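what shape does this take:
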Amino acid sequence: MAATALDIEKNPKFQELVATRKTLGWTLSAAMLAIYFGFILLVAFNKDLGNLLGIPLAAGSVTTVGIVVGLFVIVSAFVLTGIYVLRANARYDELTRQIVEESK
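Below you'll find the model as predicted:
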């Protein structure tokens, strides 16, 4: 007999899956928000940093420090997504498989 949704919700492995996914999701979201809004707030409220971001990386270069920092913000989103995917593949998929097997 197949397990009901209530049976699955009571499963300790399901509760562990939900808790760990929620914790990691909120942690990575907070990190991304801190990076993004930190960059925006520093540019908006710190005039010295605004001047720093406009400095060219090399003499005669059109690439500035601000472009590099902006790329960091974008790349950090990919890195944080990669961290989530690695964690999902390493642990969450295994927990999901165990839950499905137990519910059959």
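
only C-alpha atoms from now on, for both contacts and neighbour counts.
OK.

now for the longest helix seen in the chain, which elements pack on it?
In the chain, with assignment by DSSP state H, the single longest helix is helix 12-45. Helix 12-45 sits against helix 47-53, helix 65-87, helix 93-103, with contacts defined as 3 or more Cα pairs under 8 Å, 6 or more residues apart in numbering; DSSP states H and E.

so which bits of stretch 10-20 are buried?
Using 16 or more other Cα atoms under 10 Å as the burial criterion, the residues of stretch 10-20 that qualify are 13, 14, 17.

can you check stretch 31-51 too?
Buried residues in stretch 31-51, counted by 16+ other Cα under 10 Å: 32, 35, 36, 43.

could you do stretch 86-94 as well?
Those would be residue 92, for stretch 86-94 by 16+ other Cα under 10 Å.

between the two ends of it, how far is it?
Using Cα to Cα, to the nearest Å, the end-to-end distance of stretch 86-94 comes to 12 Å.

let's see this one next, to set against the first:
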Amino acid sequence: MNASTDPRVERIANHPAYQRLRRSRNRLGWVLTVLMLLAYYGYIGLIAFDKAFLATPLSAGSMTTIGIPIAIGLMVFTIAITGIYVRRANKEFDQLTHQIVEDVQ
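As a prediction, this is how the structure comes out:
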């Protein structure tokens, strides 16, 4: 039996918890994607249009420039939004998935 003729596929697609799962997961995915794109392209924009700002030393006599902590912040931000998605997926999305599977069985 292939997926297109399996009656469980239609029951899952019509299940209210599945609809809620899809909406919630898609909304979160888009929000996190937009945030990541803004952060990443904002940093690339700084590199392209304001190199002098990024080259500014953090303090007098310092070899470290402002660009270094901004780049590290971008990496930390990436890890943080990945953690946000994983935490939400493990809590909310997995519970909805288990509920759907139990109801369809």
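
TM-score of the superposed pair?
Superposed pair, TM-score by TM-score structural alignment, normalised by the length of the first structure: 0.88. Supporting alignment: 100 aligned residues with a Cα RMSD of 1.6 Å.

which one of the helices and strands packed on helix 12-45 of the first structure lies closest to residue 6 of the first structure?
helix 93-103 (10.8 Å; Cα to Cα).

and the closest one, what does it pack onto?
Applying 3+ Cα pairs under 8 Å, 6+ apart, we find helix 93-103 of the first structure packed against helix 5-10, helix 12-45.

what angle separates the longest one from helix 65-87?
In terms of direction (axes from the mean of the first three to the mean of the last three Cα atoms, to 10 degrees), helix 12-45 of the first structure departs from helix 65-87 by 180 degrees.

superposed on the second structure, what's the mean shift for helix 12-45 of the first structure?
Superposed on the second structure, helix 12-45 of the first structure shows a mean distance of 0.7 Å to its aligned residues (mean Cα distance after the TM-score superposition for the first structure).

pull up the aligned stretch in the second structure for that helix.
Taken onto the second structure by TM-score structural alignment, helix 12-45 of the first structure occupies residues 16-49 there.

starting at the chain centroid, how far to that stretch?
6 Å (Cα atoms, centre = their mean, to the nearest Å).

with stretch 91-105 of the second structure instead?
Stretch 91-105 of the second structure sits 22 Å away from the centroid of its parent chain (Cα atoms, centre = their mean).

go on, stretch 11-22 of the second structure?
22 Å.

before we move on, the earlier item: could the helices and strands packed on helix 93-103 of the first structure go into TSV alongside distance to residue 66 of the first structure?
Shown next, in TSV, are these (distance: least, Cα to Cα, whole Å):
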stretch	distance to residue 66 of the first structure
helix 5-10	48
helix 12-45	9
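
wait, which of the ones you listed is closest to residue 79 of the first structure?
Residue 79 of the first structure lies closest, by Cα to Cα, to one member of these: helix 12-45, at 10.0 Å.

tell me, what residue is most central in the second structure?
Residue closest to the mean C-alpha point of the second structure, counted by Cα atoms, centre = their mean, is residue 32 at 3.7 Å.

so it makes contact with residue 81?
Yes. Counting by Cα atoms under 8 Å, residue 32 of the second structure does reach residue 81; the two are 6.7 Å apart.

what about the spatially most distant residue from the centre of the second structure, which SS state?
Here the second structure reaches farthest from its C-alpha mean at residue 61, the gap being 38.4 Å by Cα atoms, centre = their mean. Secondary structure, DSSP: H, G, I helix; E, B strand; the rest coil: residue 61 of the second structure is coil.
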